[in-house]
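Asker: sharing a model prediction with you, sequence too.
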Amino acid sequence: MTVRPAPLPDRTAVPADRPTPIPTRWVGPIRISGNAASGEIHVPLATYETPLWPSVARGAGLSRLVADGIKVTLVDERMTRSVLLEAPDAETAYAAARAIHDRTEELRRLTRRSSRFAELLGIRHEITGPLLFVRFEFATGDAAGHNMATLAADLLLAHLLQHVPGLAYGSVSGNYCTDKKATAINGILGRGKNATAEILVPRSLVAGRLRTTAARIARLNVHKNLVGTLLAGGVRSANAHYANMLLAVYLATGQDAANIVEGSQGITYATDRGGDLYFSCTLPNLVVGTVGNGKHLPAVEAALTRLGCRDERPTGQNARRLAAITAATVLCGELSLMAAQTNPGELMRTHTRIERASGDRHEH
């Protein structure tokens, strides 16, 4: 019998009980003002794309040289879940939809029974043949609200099946929500927090810090983010790389990272105001929360605490603060990249220099 030597251990493997941390750095501070957060705030970015740190840092440094910094206006917030109901025909589905809307106040009362933080904000519907899609929109306090919305929707669905004639169960989620997919409905109606971050950068700072002009950035924004995205068939999306900053913040703060799919939708707007640069990022789908699944992890707890998102505030204010900080972070990275791309070769030179210099040396 041939005895084979035991295989050598794989020294590159990580034990199953020892997760590999994602390289994380605190960047900033970013100067933020607006209706949901204010002050100079450092932000954690968890990413393997090391050039993201200095890129966001450049935008953050610029924010500190402007009186109001980056102004973030939170304009709406709602978490959605759509249920699917089946009827014999479209006529029955339409009658059922009218009956459901007539029961709005009743459904609001029922929603409050599912959670003390859940509030039914609105109901929308769509009919396709005999199929009735009902999109419930909820306020969910400081939670991102995935589970809270599903729990409430499940309760409402059971109630409707019992009290509205002609309907049968289809699904507790009918993809009209829409969760973790880039869709027109989310871009139009919003899902999560809807925020706009904006900054007015004086001509001297555009030239000195960004090494470009307002006219060149505004021109590139039209040609790249608007026309280029249109030709590519983008869905309610006209930006350079929102997803990079969103993923880095989401991972560092315990969010459901798959929500960057709808979160990456949004519009960058830039215009030349007499040599000064007005620059804004509008994000209609910021799905963030400061309580709930994932927020109990020590690193996440520490990050949210340092961000000031675990303070004693009225319900919902901590999540709104996190959304504002996230939107400002997106603007920092978006502005820095757009400025770099107005200069031939700058983007690749910067990436190469930073990645070669950093190697595996990451700060945790």
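Answerer: That came in fine, so what should we check first?
Asker: contacts and neighbour counts: CA atoms only from here.
Answerer: Will do.
Asker: pull the number of nearby residues for residue 61.
Answerer: 18 (other Cα atoms under 10 Å).
Asker: with adjacent residues omitted, what lies nearest to residue 53?
Answerer: residue 27 (6.6 Å; Cα to Cα, 6 or more residues apart in numbering).
Asker: can you tell me the helix or strand for the one you found?
Answerer: strand 24-34 (DSSP states H and E).
Asker: other SSEs contacting that strand?
Answerer: strand 39-46, helix 52-63, strand 70-86, helix 317-341 (3 or more Cα pairs under 8 Å, 6 or more residues apart in numbering; DSSP states H and E).
Asker: go again using 10 Å as the cut-off
Answerer: On a contact count with 3 or more Cα pairs under 10 Å, 6 or more residues apart in numbering; DSSP states H and E, strand 24-34 meets strand 39-46, helix 52-63, strand 70-86, strand 192-201, helix 242-252, helix 317-341.
Asker: what about versus this one:
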Amino acid sequence: MAPTPAKTSPKVTSAPVPMRFVGPMKISSQKSLDNAWQDKVSVPLATYEIPLWHSVGRGARLSTLCDEGIKTTLVDERMTRSILLEAKDASQVLNAWRSIEMRQDEMQLIVSETSRFAKLIDMNMQIVANLLYLRLEFKTGDASGHNMVTKAADRLMQWVLDEYPTLSYSSISGNYCSDKKATAVNGILGRGKYVVAELSVPRDLCERKLLTTPEKIVDLNIKKNLLGTLMAGGLRSANAHFANMLLGFYLATGQDAANIIEGSQGMVHAEVREGDLYFSCTLPNIIVGTIGNGKGLDFVTQNLARLGCSEEAESGANARRLAQICAATVLCGELSLLAAQTNQGELMQAHLTLER
């Protein structure tokens, strides 16, 4: 009888993606949870789409010529996990929820036993028939927080089941989180870092560097990003290609790339102000971290350090800086593409030239 072959673990290999630093771009962070800061930053983008480097680069160069550069404001931060519980009927579910929502301080004590960084900051719920969808929202320090919030939610769920015997387990995740899905709840409540990036471009720079006018960009944003997305049935989204910049940035900085699904939900707003262009990108779902899975790879460690996101600072400050740099990167690529699309043939010619 032949011996049984020894079991071996599948070999782990790498899938190299071309990466290049683009910039620098000028960023002026507005005071929110951290002190205001201003910096010129070159950003790494890992992508097979070579023209993306040049497009983001054009927006980055433009930002250095504008007085304040790209202003970034971190509006909010939270990572979510929704547990799914059930009871005999809706009345039992509602009675349990009314009690649970009054006990958040007790629940935080349980959360603190799972991680010194996790903090329960809010809860939202939906009742469907006899089902309770409980969306738990946490701060997670410098981690993006996927595993941290799941661990905390798992402990909280057991506490709820012990305290409320009318409820029973259905799932550790009820999709009301909502992880890696484009949903209205994420667009409204946010998941990850909620960042607004803004740039004021003088008319002459718009004409000389972007080869277009403020009026043309505003007009195209209305007709393409707003009306076009509406006609397509877009969900809490009005942008040209947020996902391109997010994916390149996420891969280069060790993030969970699947989170570009909710990350790509966001809005572009543009106005003509006294003849100049005001251009902004609002991203309510930037999910990034500077510690945790993927951050131990050598190239990721080096990239985060070069971005200034490996400093000794209060918990969460590095991740907040990274999210704002990410939002500024999205703005650079978004503005450059919209400018190109105001001129017939420019986009295709750029791809043909650069990809050859």
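Answerer: Good, I have the coordinates. Remember, predicted model here, so these are calculated numbers, not experimental data.
Asker: could I get the TM-score for this pair?
Answerer: The TM-score (TM-score structural alignment, normalised by the length of structure 2) is 0.95; 342 aligned residues with a Cα RMSD of 1.1 Å.
Asker: so the strand holding residue 27 of structure 1 corresponds to what in structure 2?
Answerer: Mapping strand 24-34 of structure 1 onto structure 2 (TM-score structural alignment) gives residues 19-29.
Asker: what about the strand holding residue 27 of structure 1, how far off from structure 2?
Answerer: Compared with structure 2 after fitting, strand 24-34 of structure 1 deviates on average by 0.4 Å (mean Cα distance after the TM-score superposition for structure 1).
Asker: near the residue lying closest to residue 128 of structure 2 once chain neighbours are set aside, how many other residues are there?
Answerer: With Cα to Cα, 6+ apart as the criterion, residue 128 of structure 2 has its nearest non-adjacent residue at 7.6 Å, and that residue is residue 90. When neighbours are defined as other Cα under 10 Å, residue 90 of structure 2 has 16 of them.
Asker: SS state for residue 49 of structure 1?
Answerer: coil (DSSP: H, G, I helix; E, B strand; the rest coil).
Asker: quick one: contacts for it?
Answerer: Residue 49 of structure 1 makes contact with 23, 244, 248, 351, 355, according to Cα atoms under 10 Å, 6 or more residues apart in numbering.
Asker: ok, the third one touching residue 241?
Answerer: No. Shown here, residue 248 of structure 1 and residue 241 do not form a contact pair, counting by Cα atoms under 10 Å, at 11.9 Å.
Asker: which of these two has more residues huddled nearby?
Answerer: Between residue 248 of structure 1 and residue 241, counted using other Cα under 10 Å, residue 248 has the larger neighbour count: 26 against 18.
Asker: ok, now how distant is the spatially closest residue to residue 195 of structure 2 that is not a sequence neighbour from residue 282 of structure 2?
Answerer: Distances taken as Cα to Cα, 6+ apart put residue 74 closest to residue 195 of structure 2, at 4.5 Å, once the chain neighbours are dropped. Separation of residue 74 of structure 2 from residue 282 of structure 2 (Cα to Cα, to the nearest Å) stands at 10 Å.
Asker: same question for residue 115 of structure 2.
Answerer: Counting by Cα to Cα, the gap from residue 115 of structure 2 to residue 282 of structure 2 is 31 Å.
Asker: more neighbours, the two?
Answerer: Between residue 115 of structure 2 and residue 282, counted using other Cα under 10 Å, residue 282 has the larger neighbour count: 24 against 14.
Asker: doesn't residue 255 make contact with residue 263 of structure 1?
Answerer: No. In this structure, residue 263 of structure 1 is not within contact of residue 255 by Cα under 10 Å, at 11.9 Å.
Asker: so which of these two has more stuff around it?
Answerer: Neighbour tally, residue 263 of structure 1 and residue 255, criterion other Cα under 10 Å: the higher count belongs to residue 263, 30 against 24.
Asker: neighbours of the closest residue to that one other than its chain neighbours, just the number please.
Answerer: Distance criterion Cα to Cα, 6+ apart; nearest residue to residue 263 of structure 1, sequence neighbours excluded, is residue 285 at 4.8 Å. By other Cα under 10 Å, the residues close to residue 285 of structure 1 number 30.
Asker: residues in contact with the residue most central in space within structure 1?
Answerer: The centre of structure 1 sits closest to residue 286, judged by Cα atoms, centre = their mean, with a distance of 3.0 Å. By Cα under 10 Å, 6+ apart, residue 286 of structure 1 lies in contact with 77-78, 144, 190-195, 246, 250, 259-260, 262-266, 320, 322-324, 326-327.
Asker: tell me the buried residues within these.
Answerer: Using 16 or more other Cα atoms under 10 Å as the burial test, these include 77-78, 144, 190-195, 246, 250, 259-260, 262-266, 320, 322-324, 326-327 as buried.
Asker: count of neighbours near residue 126 of structure 2?
Answerer: 14.
Asker: that one matches what in structure 1?
Answerer: Per TM-score structural alignment, residue 126 of structure 2 is aligned with residue 126.
Asker: what about the residue nearest to that match when sequence neighbours are not counted, neighbour count?
Answerer: Distances taken as Cα to Cα, 6+ apart put residue 133 closest to residue 126 of structure 1, at 5.1 Å, once the chain neighbours are dropped. Look at residue 133 of structure 1: counted by other Cα under 10 Å, it has 25 neighbours.
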